[in-house]
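1. Quick one, structure for this:
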Amino acid sequence: MHSRNPFNSAVVVNPLMRDFDALVRELAQPGFFRQAPRERTPAADILESEAGITLHLDIPGVDAKDIQVTVERDVLTVKAERKAQPLADGVNVRRQERAQGGFTRSFSLPETVDATRVEARYEQGVLTLSLPRREESKPRVIEVKVQS
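-> Sure, this is the predicted structure:
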């Protein structure tokens, strides 16, 4: 008599294949396409110069009043929300790739940044944060004197 093998395809593979098959059939229905949820973290560029740091965040479709920028200790935090647009009667979403809802993104500030002078500007879907250097951290040019 054969003992039951837990790795037998009738025990393990068939339920997995059945679930996979059901998923493929669901995705293949006409008029529907589903995608994995996209992460809601906006892309960021961080630039550094002698004057300080400039941070650009791509957050198109967000109303400026729905953006909150805070600095607490050495952490800069940006919170924002892209609100869903109401659909007219009789309109259904066939595909939606633009993320809706809120996000929070935080950045550790170096000690060279003067957190009391951070400035924020929002234009054409890009949030630009200017993080000036502390005066004492700016490079100082020392004149070399020539003695004759």
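2. switch to C-alpha atoms for all contacts and neighbour counts from now on
-> Fine.
3. Surely I53 is in a strand?
-> Yes - counting by DSSP: H, G, I helix; E, B strand; the rest coil, I53 is found in a strand.
4. can you pull the contacts of the residue positioned nearest the centre of the chain?
-> The centroid of the chain falls nearest to T41 when counting by Cα atoms, centre = their mean (1.1 Å). T41 makes contact with 103-105, according to Cα atoms under 8 Å, 6 or more residues apart in numbering.
5. a strand runs through it, doesn't it?
-> No - applying three-state DSSP, one finds T41 to be coil, outside a strand.
6. Next, the second sequence, to be compared with the first:
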Amino acid sequence: MSLVKFNNGAKNTGLMNDFNDVFGSIFTDALLPSHLITKIPAVNVSETNDQYHIEMAVPGLKKEDFKVNLEGDVLTISAEVKKEDKKEEKQYKKQEFSYSSFLRSFTLPDSVDHGSIDATYKDGVLVIEVAKKEEAKNLVRQIEIK
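-> Predicted coordinates for the structure are as follows:
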């Protein structure tokens, strides 16, 4: 699995690159409210002889906020959080609602054991371990030379 960043082919160097870095974020932050910007958690996927290991960086959530579903060969991880901030100003009561959600799906290979998928959430990282079937594990053995 790989991430591909968009690059329109323009080569920004020196002062122009610095200008785009500084002012690009200012304009984006000023013109687009944070609830309109899509934020997808970063994911690391690794493989050992016994299992696939998926780590997702999702700080600030609780384990109750997540849903991990398996439908066929598709593993789906989602979360939805509703934050409510209340502020008292003079005689008025102000409420601001903020919704945050994401959904990531992974197609699992045929070598996984669908009955052995575990998920844990600790220190802002959701870890999902997907075990491989016995026949899919690489067996290592010494071959005798005759």
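7. List only those of the contacts of T41 of the first structure flagged as buried.
-> For the contacts of T41 of the first structure, a burial check counting by 16 or more other Cα atoms under 10 Å picks out nothing.
8. What is the nearest of those to A51 of the first structure?
-> Of all the contacts of T41 of the first structure, A51 of the first structure sits closest to R105, with 23.6 Å by Cα to Cα.
9. Name the nearest residue to the closest one, ignoring sequence neighbours.
-> Spatially, and ignoring its direct neighbours in sequence, R105 of the first structure is nearest to V78 (5.3 Å; Cα to Cα, 6 or more residues apart in numbering).
10. does the one you found really touch D66, like I thought?
-> No - with contact defined as Cα atoms under 8 Å, V78 of the first structure does not count as touching D66 (10.5 Å).
11. quick one: the residue nearest to the centre of the first structure from F103 of the first structure, how far?
-> 6 Å (Cα to Cα, to the nearest Å).
12. okay, V78 and D66 of the first structure: which has more neighbours?
-> V78 (17 against 12; other Cα atoms under 10 Å).
13. That one corresponds to which position in the second structure?
-> In the second structure, the residue paired with V78 of the first structure is I77, using TM-score structural alignment.
14. isn't that match right up against E71?
-> No - counting by Cα under 8 Å, I77 of the second structure sits too far from E71 to count as a contact (11.4 Å).
15. thinking again about what came up before, is the match of V78 of the first structure part of a helix or strand, or is it coil?
-> Once three-state DSSP is applied, I77 of the second structure turns out strand.
16. start to end distance for stretch 138-146 of the second structure?
-> End-to-end distance of stretch 138-146 of the second structure: 24 Å, with Cα to Cα as the criterion.
17. Give me the buried positions along stretch 114-132 of the first structure.
-> Residues of stretch 114-132 of the first structure classed as buried: 114-115, 118, 122, 126-132 (neighbour count, 16+ other Cα under 10 Å).
18. Which of the residues you listed fall in helices?
-> Using DSSP state H, the subset of those located in helices is empty.
19. For L126 of the second structure, what is the corresponding residue in the first structure?
-> Checking TM-score structural alignment: L126 of the second structure goes with L127.
20. so what's that match up against?
-> 55-59, 120-121.
21. Is L55 of the first structure in contact with L129, as I believe?
-> Yes - using Cα under 8 Å, L55 of the first structure is in contact with L129, at 5.0 Å.
22. related to what we said a few turns ago, by neighbour count, which of the contacts of L127 of the first structure wins?
-> I59 (23 neighbours).
23. Verify the contact between that residue and R40 for me.
-> No - the criterion here is Cα under 8 Å, and I59 of the first structure misses it with R40 at 9.8 Å.
24. what residues are up against the residue nearest to R105 of the first structure?
-> Per Cα under 8 Å, 6+ apart, neighbours of V78 of the first structure: 67-70, 104-106.
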